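Undergrad: For reference, the sequence and a predicted model appear below.
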Amino acid sequence: MTRTVYLNGDYLPEDQAKVSIFDRAFLMADGVYEVTSVLDGKLIDFGGHATRLQRSLDELELRAPCDMDTLLDIHRELVRLNDITDGLIYLQITRGAPGDRDFVFPDPETTEPTIVLFTQSKPGLADSPAARTGIKIISIEDQRWGRRDIKTVQLLYPSMGKMMAKKAGADDAWMVEDGFVTEGTSNNAYIVKGNKIITRALSHDILHGITRAAVLRFAKEAQMEVEERNFSIDEAKAADEAFITSASSFVMPVVEIDGVLLGDGTPGRRSLRLREIYLEESRKTAV
């Protein structure tokens, strides 16, 4: 079945959706994106994603093509049209296609932003086999630009990081800057020592994860201590547990870092409990 996608106000078969070669996302990576999970036909934490999207747009002085209520309607219509039970909705907004290439931003009065949304069906998204076995990660140098808090489409280095991990026989990579872990290639990073969850504090250095915010809130409600500070790879290797969070992986246990097993090499109790709590509570508030 051909997917129906959304492009600049129209719902179209995916093979009929076309974007100009002069679109600034194509030429300059001048755009932002969000990925929202769908479970049981409903959107997970849409409000958080909408708020972060607006922040990213504001940071780049990029005009929103519609209000957030309309955006919610578009998401819901794509879920309906593509009969999505479990999956993802990808949203991208760019500065548009001014008709030629120029480093200077085009006049927003004459160049409309481009908005694209499409679905990805992922049956059993919340029942990932990897969550039962845990994932292996490697550490790599963080070579991204300095404004990682803006969710831009500049994803080449994270993609390269994924490939480094794959070539090393691992599942993902944690990036390290000045001796400390920043985040994963597409996720936030955490370690657990005793009853304490440790993760890097929010700044320009990392993405302000929507799942991160929810998980830390749930952790505190479950009487787990949360400490937001830098940690090194060596500290991570000596941790009792580790995990990552993202909109598509939820809470995913990490069982090996640079070839060193954490604990007995199986997903940690707290990591699994946080995944369980996150999925349970997020389904309650899904729209």
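TA: Cool, got the structure.
Undergrad: Could you use CA atoms for every contact and neighbour count after this?
TA: Fine.
Undergrad: How about the contacts made by residue 216?
TA: Contacts for residue 216 (C-alpha atoms under 8 Å, 6 or more residues apart in numbering) come out as residue 226.
Undergrad: My reading is that it is in a helix; is that accurate?
TA: Yes: counting by DSSP: H, G, I helix; E, B strand; the rest coil, one finds residue 216 located in a helix.
Undergrad: how much space between the closest residue to residue 256 other than its chain neighbours and residue 156?
TA: Computed as C-alpha to C-alpha, 6 or more residues apart in numbering, the closest residue to residue 256 that is not its neighbour in sequence is residue 136, at 4.6 Å. If you measure residue 136 against residue 156 using C-alpha to C-alpha, to the nearest Å, the figure is 21 Å.
Undergrad: take a look at this one as well, against the first:
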Amino acid sequence: MKSKMIIGSILTLTLLSTNINTYAFAQEGEELRSAELLIQEKFDKTELEAHDAVISMQNNGMTDEEILNWAHTMQEGTSEQYAQAAREKMQEQQLNESESENENENSFIQPRAASPAIGSKGNIIIDARQGSNSSSNSYWSVGHTALVSKNPEYTIESFAMDWSPKGRIVGGEQKTGPEMYHNRWGGKKDVYLLKVKGKTADKSEGAYKYARAQVDANKPYSYQFLNKRRTSHFYCSSLVWRAWLEQGIDVDYITIDTVVTPMEILKSNNTIIL
């Protein structure tokens, strides 16, 4: 008898929970439902997980329109979309910035065709190519992000096991997450070099040290793309974003959500295309 009562209670709670969720979904506007469908598609989430993500954004103060715009931004990842975003940003830079602001960085633009290494300490590299990187034929759908190391011949990047360009072995076992790589981004098509606005020598050093500390700590790769604030694991853009956030500069584009992508770092108000 007790077991039947317990089973009956579980069924009642399940039905009640289902009815509450169904009611919540029914109360949503068309914009939120569209956003949830985009989240499900992009991040391979269930309907309920996508719904919870939207609720979290609402709790952070985002409007329905802002959430939908964010979801559409998450869909941006082709080389053509990156190129369009870069063109728009560079046009804006030409209108709003004097030539003198970038004159100290010009030396890092010229070596692209002649040298495999680009950038200086703390600069950000965005790879918009689909299905390849500097060392392998890895695949990702929204681009890739790297931070130029203290020695500009190297970068700090976070890869998942299957996407790692060198299948590295550490202590006899494969390792994922933040790692040091040779800087071979120069002369590559659909690769963008960014300077962080407000960067100083101290802040660049701080960003490098933070990212390097994650390498030394053997932090694993993060598959929780909806949680950029996670510091026990890192995906490529969350590592670069966090390294600069620790210096007081947010290089995300939509700053009040829980995701940061390479496209958002490219479009950020706190980065400059070199």
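TA: All right, it came through fine. What you see is a predicted model; the values in this text were computed from it and never measured.
Undergrad: Tell me how they score on TM after superposing.
TA: The TM-score (TM-score structural alignment, normalised by the length of structure 2) is 0.25; 117 aligned residues with a C-alpha RMSD of 6.1 Å.
Undergrad: hang on, the earlier thing: so between residue 136 and residue 156 of structure 1, which is more surrounded?
TA: Taking neighbours as other C-alpha atoms under 10 Å, residue 136 of structure 1 and residue 156 compare with residue 136 leading, 23 against 11.
Undergrad: my guess is the more buried one meets residue 252, correct?
TA: No: with contacts counted by C-alpha atoms under 8 Å, residue 136 of structure 1 stays clear of residue 252, the gap being 10.6 Å.
Undergrad: mind listing the strands for structure 2?
TA: Using DSSP state E, the strands of structure 2 run over residues 124-127, 144-148, 154-159, 169-170, 173-174, 177-182, 191-196, 271-273.
Undergrad: okay, those, which one's buried deepest?
TA: Of the strands of structure 2, the one with the most neighbours on average (mean count of other C-alpha atoms under 10 Å) is strand 144-148, at a mean of 29.
Undergrad: That one vs strand 154-159, what angle?
TA: 150 degrees (axes from the mean of the first three to the mean of the last three C-alpha atoms, to 10 degrees).
Undergrad: so what secondary structure elements neighbour strand 144-148 of structure 2?
TA: If contacts are counted by 3 or more C-alpha pairs under 8 Å, 6 or more residues apart in numbering; DSSP states H and E, strand 144-148 of structure 2 sits against strand 124-127, strand 154-159, helix 236-245.
Undergrad: thinking again about what came up before, next one: the residue nearest to residue 256 of structure 1 relative to residue 52 of structure 1, how far apart?
TA: Distance, residue 136 of structure 1 to residue 52 of structure 1, using C-alpha to C-alpha: 29 Å.
Undergrad: right, and the helices and strands packed on strand 144-148 of structure 2 - which one's nearest residue 4 of structure 2?
TA: Closest approach to residue 4 of structure 2 among those (C-alpha to C-alpha): helix 236-245, 48.5 Å.
Undergrad: what's the distance between the nearest residue in space to residue 159 of structure 2 that is not next to it in sequence and residue 48 of structure 2?
TA: Closest residue to residue 159 of structure 2 apart from its sequence neighbours, by C-alpha to C-alpha, 6+ apart: residue 177 at 5.2 Å. Note on residue 177 of structure 2: its distance to residue 48 of structure 2, by C-alpha to C-alpha, is 28 Å.
Undergrad: can you check residue 41 of structure 2 too?
TA: Using C-alpha to C-alpha, residue 41 of structure 2 is found at 13 Å from residue 48 of structure 2.
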